[in-house]
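S.K.: Provided below for reference: sequence and predicted model.
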Amino acid sequence: MKTRLGICRRKRRFASREAADAAALLSPLSLRTYKCALCHHFHLTSRTKGLRRPRPAE
C-alpha cells in the first residue's frame, strides 16, 4: 500500500506491528495494520477488502 506524505503525517504512528494490532482490536471499526514505506512505522487503515482482521492474543 502506498501512502502519500500528507496522509502519513496525519496518521498515528506505531513503533511495532504488535502495538498497532492491539490498537486495531480495541477499535469498534474494522482496521488492519501496515508498514509505511515513507516513515517505516506502522499505521492503521480501514481498507480491509479481502483481508482478515488480526486475531486477539491468547
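M.R.: That came in fine, so what should we check first? No experiment lies behind these values; they were computed from the predicted model shown.

S.K.: alpha carbons only for contacts and neighbour counts from here, please
M.R.: Will do.

S.K.: Surely residue 50 is within a helix?
M.R.: No. Using DSSP: H, G, I helix; E, B strand; the rest coil, the secondary structure at residue 50 is coil, not a helix.

S.K.: From residue 32, how far out is it?
M.R.: In this view, residue 50 and residue 32 are 12 Å apart by CA to CA, to the nearest Å.

S.K.: Please compare the first structure with the one that follows:
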Amino acid sequence: MKTRPAICHRKRRYGSEAEAIAAALRARVTLRPYRCELCRNYHLTSRTKGMRSLPRQPVAN
C-alpha cells in the first residue's frame, strides 16, 4: 500500500507489527496494519479488499 506523505504524517505510527495488531484488535471497526514505505513504521487502515486479514481473536465459550 502506498501512502502519501500528508497521510503518513497524520496517522499514528506503531514501531512494530505486534503493536499495530494489538491496536487494531481494540478498535470498534475492522482495521489492518501495514508497513509504510515512507516512515518504515506501521499504520492502520480500514481498507481490507484484497489484503490479508487480521488474526482472529479466540471466542470465549
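M.R.: Nice, thanks for sending it over. It should be emphasised that the depicted structure is a prediction, and the values quoted were computed from it without experimental measurement.

S.K.: ok so, going back, and residue 50 and residue 32 of the first structure? Which one has more around it.
M.R.: In this view residue 50 of the first structure and residue 32 are compared by other CA atoms under 10 Å, and residue 32 has more residues nearby, 21 against 6.

S.K.: who's in contact with that one?
M.R.: Shown in contact with residue 32 of the first structure (CA atoms under 8 Å, 6 or more residues apart in numbering): 21, 24, 44-48, 53-54.

S.K.: Can you check my assumption that residue 55 of the first structure lies in a helix?
M.R.: No. Assignment of residue 55 of the first structure by three-state DSSP gives coil, placing it outside any helix.
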